[in-house]
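Asks: Build the 3D model from these lines:
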Amino acid sequence: MDGARAWLGEIDPRIWQAVIAGLFLAMGWIVNGWQNRRAAARAKAERLRDLHRAIFAEIETNLANLWDVDALNAYGAEMRARMEADETFVPFIPRERHDRLFDTIVADLSVLPRVTIDPIVKYYAQVGSIAAIAEDMRGEGFRALPQARRIPMYEDYIQMKVQALEYGRVANHLIRVFAADGKAAAEAEATRLSSPSAGRSVP
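Replies: Below you'll find the model as predicted:
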C-alpha cells in the first residue's frame, strides 16, 4: 500500500492535471449528449403535438361537412329517387379536396406514432378515392351514361363518403385519446375498436 502511494506520488503533477481534465471533458460529453437527447425528444414531442392538432382540425372540418351517416344515406336515397324519376337528372357533384394540409406534411408523417398514423393514412386514402370518383362524375362521360349506370356510381360515391366519415371519426378519436392519456391508452383503444364486437362505438 505504501509502495502504491509512493508510486502515485512520483507521477508528474502535469499528468494528474491531464487526467482530471480528461475526466471533466468526458463528463461534459456525457452531460451534453444527455441534454441533446432530451432536447431532441422534446422537439419531436412538440412536432408530434403540432401535427396531431393540424390533422385533427382538417379532419374535423371535413367531418362537419359530411354531416352524419344517417344524413348521408338519406341524401343518397333522395338523389336516387330523383334519378329514377327523371332519366335526364344528373346530380351536382362538387369538387372534392379535403387533404390540402395533409399533402404538405406527408414528409413528416414518420414523427407520428403507429397507433394514429394508420387510421390517419386510411382516412386520407379514402378522401383521395372520393376526389378521384368525384372528378370522373363531373365529366361528360358520366353525363353520357344511361341512368341505370349513373345510379350505382352515385350510390358508391355516397357510401365512400360514409366510409370516410367512419375513418375520420376513428382517426380523430385516437388522436384525442393519445393527447389526453398517452400512447398506451390509444393503443388499447385502437385494439378495442378493431374488435368485431366494437361496432360504431366511436364518440
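Asks: use CA for all of it now, contacts and neighbours both
Replies: Will do.
Asks: ranges for the helices of the chain?
Replies: 2-9, 13-65, 69-85, 100-105, 114-137, 140-144, 147-181, 183-194 (DSSP state H).
Asks: To check against the first, give me the structure of this:
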Amino acid sequence: MELSAWITPAIVAALIAGLVNVAGWFVTYQRERRLETARREEKVRDYITALRAEIRCHNFRWSETEAVEHLAAIAARIEGNPSYTPFVPRDAGNKIYDAIVNEIHLLPAEAIDAVVRYYAQTHSVAEMVEDLRSETYDRLDAARKTAIYRDYISLRTEAGRLASEAEDALNNWRGAS
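Replies: Okay, here's the model as predicted:
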C-alpha cells in the first residue's frame, strides 16, 4: 500500500482545518491577554489617581509650617488655662484606601511600601484623635495635655512627610497620568 493512498483530500482538509483551529486558539489567546493587560493597567491608573487625590487632600491639611504655629498657639492656651481642652475633629477617614486595600498588590511595587506606610500613619493619627477626644485627656494637667498634643502634631507632621513620599511614588509610575 502506497503512502499516497493514505493522503486523500479528506485527510489534507482535516489537517488544514486542525492547523487553522490551533492558529485561531493562539490568536484568540493573544488578543485576550492584551485586553486583560489593558484592563489591569486601566484599573491601576484609576487606583493611583484615586489614591493620589485622597493623599493630596490629607497632605493639604498636614503641612509642617501650619503645625508649628498651631502647636505654639494651643500650648499657650492650655498653659494659660489648664482646664482648656482643644477640640480635635475626626478626619474623614481613608475611604479610597479602605475600598482598594485588598487589591493593593496591583500597584507598582515601588509605590506599595510608601502608600502602606502613609496609611499606617494615618491610622495612628486617628487613634490619637480618639485619645484626645476622651474624658481622660480632658482631666489631665496642663503639662501632660500639652505633651500629648505635641505628640499628636508630631504624628500629623510625619503623616504629611509620608504623604509626600507616597505621592512621589505614585507619580513616578510609568503609566501615571
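Asks: After superposition, what's the TM-score here?
Replies: TM-score of the superposed chains, computed with TM-score structural alignment, normalised by the length of the second structure, equals 0.92; 176 aligned residues with a CA RMSD of 1.8 Å.
Asks: picking up where we left off before, how about the helices of the first structure, which one is nearest residue 94 of the first structure?
Replies: Closest to residue 94 of the first structure of the helices of the first structure is helix 114-137 (CA to CA; 7.1 Å).
Asks: Tell me which residues touch the residue most central in space within the first structure, please.
Replies: Residue closest to the average C-alpha location in the first structure (CA atoms, centre = their mean): residue 120, at 3.3 Å. Residue 120 of the first structure is in contact with 167-168, 171, counting by CA atoms under 8 Å, 6 or more residues apart in numbering.
Asks: which one of those residues is nearest residue 105 of the first structure?
Replies: Using CA to CA, the contacts of residue 120 of the first structure come closest to residue 105 of the first structure at residue 171, 16.3 Å.
Asks: Need the counterpart of that closest one in the second structure.
Replies: Mapped onto the second structure by TM-score structural alignment, residue 171 of the first structure lines up with residue 166.
Asks: would a markdown table of the helices of the first structure with distance to residue 93 of the first structure be doable?
Replies: Converted to a markdown table, the helices of the first structure look like this (distance: least, CA to CA, whole Å):
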| stretch | distance to residue 93 of the first structure |
| --- | --- |
| helix 2-9 | 89 |
| helix 13-65 | 14 |
| helix 69-85 | 11 |
| helix 100-105 | 19 |
| helix 114-137 | 6 |
| helix 140-144 | 11 |
| helix 147-181 | 9 |
| helix 183-194 | 32 |
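Asks: Aligned to the residue nearest to the centre of the first structure, what sits in the second structure?
Replies: Aligning on TM-score structural alignment places residue 120 of the first structure opposite residue 115 in the second structure.
Asks: Over to residue 82 of the first structure?
Replies: Per TM-score structural alignment, residue 82 of the first structure is aligned with residue 77.
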